[in-house]
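Asks: please find the sequence and the predicted model below.
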Amino acid sequence: MDNWLNLIAKQIPDFNFLDIHSLLNFTYSIDYNETYESASYLTMGLLVNKGKERPKLELVLKFKEITDLTMQRVGGSFNQLLGFSITDISNAGWESDKRYKIDDYENDVLHFYCKEIEFISIKEIA
């Protein structure tokens, strides 16, 4: 299991990507990577909802060196994600800068690839 996923599991032991219900916020930026090349980064706040009896949480992840970013139907007061997934495709023979495929396979709201994922935080929200 990847380190970022271990960090999530420590705070939410029964975490499942299907618990991610919506996109709360995102920041796109271009910065330098570890080899001082320009690269794209996307930091996302995601709503994790485990049910009525448990608090709602904001999970913040930073996706590093993203490519092929597509967002559709984003805006308004609610950006629902049904079927959010992160798939490790490193064994599929893809380019080395495309280790993960991130998408919303139900609504096709979001789709991109990235080289690395960093866990930023989990916090309870009202």
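Replies: Nice, thanks for sending it over.
Asks: when you work out contacts or count neighbours from here on, use the C-alpha atoms and nothing else.
Replies: Will do.
Asks: next up, the contacts around Met44.
Replies: 23-27, 59-62 (CA atoms under 8 Å, 6 or more residues apart in numbering).
Asks: nearest to Leu81 among the residues you listed?
Replies: When the contacts of Met44 are compared for distance to Leu81 (CA to CA), Leu23 wins out at 6.8 Å.
Asks: right, and that closest one touches Gly45 too?
Replies: Yes. Applying CA atoms under 8 Å, one finds Leu23 in contact with Gly45, separated by 6.2 Å.
Asks: overlap of the contact sets of the two?
Replies: Joint contacts of Leu23 and Gly45 (CA under 8 Å, 6+ apart) do not exist.
Asks: nearest the geometric middle of the chain, what residue?
Replies: Leu61 (5.5 Å; CA atoms, centre = their mean).
Asks: check contacts around that one.
Replies: Leu61 neighbours (CA under 8 Å, 6+ apart): 43-45, 117-121.
Asks: swap in Ser85?
Replies: With CA under 8 Å, 6+ apart, Ser85 has these contacts: 17-18, 101-105.
Asks: one step back: can you lay out the contacts of Met44 as TSV showing distance to Asp2 and secondary structure?
Replies: What follows is the contacts of Met44, written out as TSV (distance: CA to CA, whole Å; DSSP: H, G, I helix; E, B strand; the rest coil):
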residue	distance to Asp2	secondary structure
Leu23	22	strand
Leu24	24	strand
Asn25	24	strand
Phe26	22	strand
Thr27	23	strand
Leu59	16	strand
Val60	16	strand
Leu61	13	strand
Lys62	14	strand
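Asks: take a look at this one as well, against the first:
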Amino acid sequence: MPDIKNLDLITAKVNDFTVNDLKFVTEFRYWVEMDTVQLYDEYNIPMLLINFVLIPKREAPAYKVSIQFKKVGSLQLAAGGTVIQLSWFEIMNISDNGWDSVNYLVRDIESEDRFKFYCNDIEVIAIEEADWIIG
């Protein structure tokens, strides 16, 4: 399991959680936290907030999980229709590769050309029970 801040917010509700339990994307928000007045300054921080639908392995309710990704790069997203379905979601720690400010590769393995990015930091922001009908 990658080093995700506030992961205990999820594991308190779903003790056998894996990132592959994140099955759908319902909201996707990209922005840049501006540190200086220069638009292309290396001190500006690309941010990404994604709301996922978490479907536990056991009989349990679905959850809406908000996760924030910091210092996002090489973002690839192809979406159409309604929610984005994830086939085999993965967050891989690549900090040993020696890339500056890149610790994680985030992707849907089976649809990597449609959903993939790199980031430096990951934090769970919120989790709440969802009453959506899935299926």
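Replies: It's in. Here the structure is a predicted model, which is why all the values come from computation and not from measurement.
Asks: quickly note the distance from the residue nearest to Tyr41 of structure 1 when sequence neighbours are not counted to Val48 of structure 1.
Replies: Distances taken as CA to CA, 6 or more residues apart in numbering place Lys64 nearest to Tyr41 of structure 1, at 4.8 Å, with adjacent residues excluded. Distance, Lys64 of structure 1 to Val48 of structure 1, by CA to CA, to the nearest Å: 21 Å.
Asks: of these two, who's got more company?
Replies: Using other CA atoms under 10 Å, the more surrounded residue of Lys64 of structure 1 and Val48 is Val48, with 25 against 22.
Asks: structure 2: which residue goes with that one?
Replies: Using TM-score structural alignment, the equivalent of Val48 of structure 1 in structure 2 is Leu54.
Asks: so what's that match closest to, chain neighbours aside?
Replies: Leu22 (4.4 Å).
Asks: where's the one you found relative to Ser95 of structure 2, distance?
Replies: 23 Å.
Asks: give me the more crowded residue out of these two.
Replies: More crowded of Leu22 of structure 2 and Ser95, by other CA under 10 Å: Leu22, with 24 against 14.
Asks: just the element for the aligned partner of Leu105 of structure 2 in structure 1, please.
Replies: Correspondence of Leu105 of structure 2 to structure 1, assessed by TM-score structural alignment: Lys101. Assigned by DSSP states H and E, Lys101 of structure 1 belongs to strand 100-104.
Asks: can you give me the helices in structure 1?
Replies: In structure 1, helices defined by DSSP state H lie at 3-11, listed in chain order.
Asks: map Phe89 of structure 2 across to structure 1 for me.
Replies: Aligned by TM-score structural alignment, Phe89 of structure 2 pairs with Phe84 of structure 1.
Asks: same question for Ile122 of structure 2.
Replies: With TM-score structural alignment as the criterion, Ile122 of structure 2 matches Ile117.
Asks: could you measure its match against Lys98 of structure 1, distance?
Replies: Counting by CA to CA - Ile117 of structure 1 and Lys98 of structure 1 are separated by 11 Å.
Asks: same deal with Lys10 of structure 1?
Replies: Taken as CA to CA, the span from Lys10 of structure 1 to Lys98 of structure 1 is 26 Å.
Asks: compare those two (neighbour count), which wins?
Replies: Of the pair Lys10 of structure 1 and Lys98, Lys98 is the one with more neighbours under other CA under 10 Å, namely 20 against 10.
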